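**Q** Mind looking at a prediction? Sequence and model below.
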Amino acid sequence: MLGKSLASPLLTFDSRTCFCFSPQPDLTTTAPIVNVSLSNGVQPHVIRGSWTSILSSRKWELRSTTQKHNFILSDVERKTWEACRQALSVFKFSVDEEDKILGKAFGQIHSPYWGEERKKEVPTYELVNEVVDYLRSLNLSDEDLSKLLKKFPEVLGCRLEDELRTNVQVLEKEWGIKGKSLRNLLLRNPKVLGYNVDCKGDCMAQCTRCWVRF
């Protein structure tokens, strides 16, 4: 859900209550317009707050109604993000699921998979679509891809040439895994697509991306 980013109001409300803050350009020391929409007909317990901030530029907060995943995007970034959602629309995910997949893949939502290495990024439609098209080329149907993306959303943030293509080549050359065997492996352990280190038993503290897990 899109909402106005504001300075720390005190809010206590039912977990399924939705708030829409209407953007107001060039406002100073003015409380925003608040539209309250209740999904279950229950009134929120306490709603109170005041804001005295100068809104110098528009920022948008993407807030899931079912998950606590919040991140701030500018107008331009928001449009780019919505385009990336379109790249995933064929899989019939909900908006919340699309935000979670993209957020984990590109650092907007913390993922233990990346550790501290992943910086926040707003991807392009072309980047997301390119990865999806490559995954399709590995004999994965849209149903397969839907399962894979839910299980390992971070795959969209992996480098296509240096990680995805390279790892598929390693699997084929080193272990003879290709075709149907590759499809079965990716559905069982899709994280293999993002492995980028091999500690060879001497731990490098990058276990989530190490071939030793294979």
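**A** Arrived safely.

**Q** From here on, just use CA atoms for contacts and neighbour counts.
**A** Noted.

**Q** And stretch 159-174, how far out from the chain middle?
**A** Relative to the centre of its chain, stretch 159-174 is centred 23 Å away, using Cα atoms, centre = their mean, to the nearest Å.

**Q** Touching that stretch from outside, list them.
**A** 131, 158, 177-178, 192-196 (Cα atoms under 8 Å, 6 or more residues apart in numbering).

**Q** do that again at 7 Å, thanks
**A** 131, 158, 177-178, 193-196 (Cα atoms under 7 Å, 6 or more residues apart in numbering).

**Q** any idea which of those residues is the one closest to residue 149?
**A** residue 131 (11.3 Å; Cα to Cα).

**Q** Put this next to the previous one:
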Amino acid sequence: MSAFTVSASALTGVRAPSGAAPSRRSAATPLRLGAIRQSPRGGTVQPRALPAGVLEKLAKMPQDDMASWESCKMLVVDLGLDDEAAEKCLVKAFGWGAQNYWRQSKVEEVPDVDQVEARIAYLVEIGIPEDQIGEKVLSKVSEILGCDTELLAANVAHIEKNYFMKRNTKSFTNYIARVPQVLGNNIDCVGDCAGDCKRCWARC
């Protein structure tokens, strides 16, 4: 069973009741964004390569939010991205940077561990190998990690109906690897451009 198999409640983004077993990443030690950190091998690790404005905002997070951020970052690291790439992935996925993808629909959102785990689990469920999610999906379109599972599911259904490819098949997996942005689409201009090209089916 995949490490990202989760319950149905997690797929809806609903938090577990008080007293439930915590996520395997919920106890991650929060780190100060952009700070000089000690390397496990000695010496120091330089500040993370994020824009100064983003670093400043993240550094002001409450401790609980920072812990959630670090836990989600480690989930992304587990998918094969390095520490810096995982940090940049979260910045894009949750609206802490430019808004050319989210267009103000997601602004400086603190990622929720349960929801991130559920989205990763869904990608595995539809046939994307766990060890390819980082390289084939998130490194190309990080924002997919910020899309609700309902949108991901709707787009998979659209692909199956209109592109005649079924989930958990080689052709489907190859298609997602080639154009992962389809998982986050939310518009189909059909020749009448709405100016939201990053999320339009006309590009796919």
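**A** Nice, thanks for sending it over. All values reported here derive from a predicted model rather than from experimental measurement.

**Q** most neighbours, which of the contacts of stretch 159-174 of the first structure?
**A** Greatest neighbour count in the contacts of stretch 159-174 of the first structure, by other Cα atoms under 10 Å, goes to residue 194: 27 neighbours.

**Q** Among the contacts of stretch 159-174 of the first structure, which lie within helices?
**A** residue 131 (DSSP state H).

**Q** want to throw the contacts of stretch 159-174 of the first structure into JSON lines with distance to residue 109 of the first structure?
**A** Listed next are the contacts of stretch 159-174 of the first structure as JSON lines, based on distance: Cα to Cα, whole Å:
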{"residue": "131", "distance to residue 109 of the first structure": "20"}
{"residue": "158", "distance to residue 109 of the first structure": "15"}
{"residue": "177", "distance to residue 109 of the first structure": "33"}
{"residue": "178", "distance to residue 109 of the first structure": "33"}
{"residue": "193", "distance to residue 109 of the first structure": "20"}
{"residue": "194", "distance to residue 109 of the first structure": "18"}
{"residue": "195", "distance to residue 109 of the first structure": "20"}
{"residue": "196", "distance to residue 109 of the first structure": "21"}
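
**Q** So which of the contacts of stretch 159-174 of the first structure are in strands?
**A** Assignment to strands by DSSP state E places none of these there.

**Q** Relative to residue 210 of the first structure, which of the contacts of stretch 159-174 of the first structure is nearest.
**A** After measuring these against residue 210 of the first structure - Cα to Cα - the closest member comes out as residue 195, at 5.3 Å.

**Q** Check the first structure and tell me which residue is nearest its centre.
**A** residue 103 (1.9 Å; Cα atoms, centre = their mean).

**Q** Return the residues in contact with it.
**A** Contacts of residue 103 of the first structure (Cα under 7 Å, 6+ apart): residue 109.

**Q** how close does the aligned residue in the second structure for it get to residue 110 of the second structure?
**A** Counting by TM-score structural alignment, residue 103 of the first structure lines up with residue 91 in the second structure. Computed as Cα to Cα, to the nearest Å, the residue 91 of the second structure to residue 110 of the second structure distance reads 10 Å.

**Q** what does residue 37 of the second structure give?
**A** 22 Å.

**Q** repeat for residue 62 of the second structure
**A** 10 Å.

**Q** if you count what's nearby, which of these two comes out ahead?
**A** For residue 62 of the second structure versus residue 110, the count of surrounding residues by other Cα under 10 Å is larger for residue 110: 19 against 9.

**Q** ok, which stretches of the second structure are strands?
**A** Counting by DSSP E, the strands of the second structure are 37-38, 44-45.

**Q** How about residues contacting the first one?
**A** Going back to what we said before, that points to strand 37-38 of the second structure. Against strand 37-38 of the second structure from outside (Cα under 7 Å, 6+ apart): 44-46.

**Q** which one of the residues you listed is nearest residue 52 of the second structure?
**A** Using Cα to Cα, the contacts of strand 37-38 of the second structure come closest to residue 52 of the second structure at residue 46, 13.8 Å.
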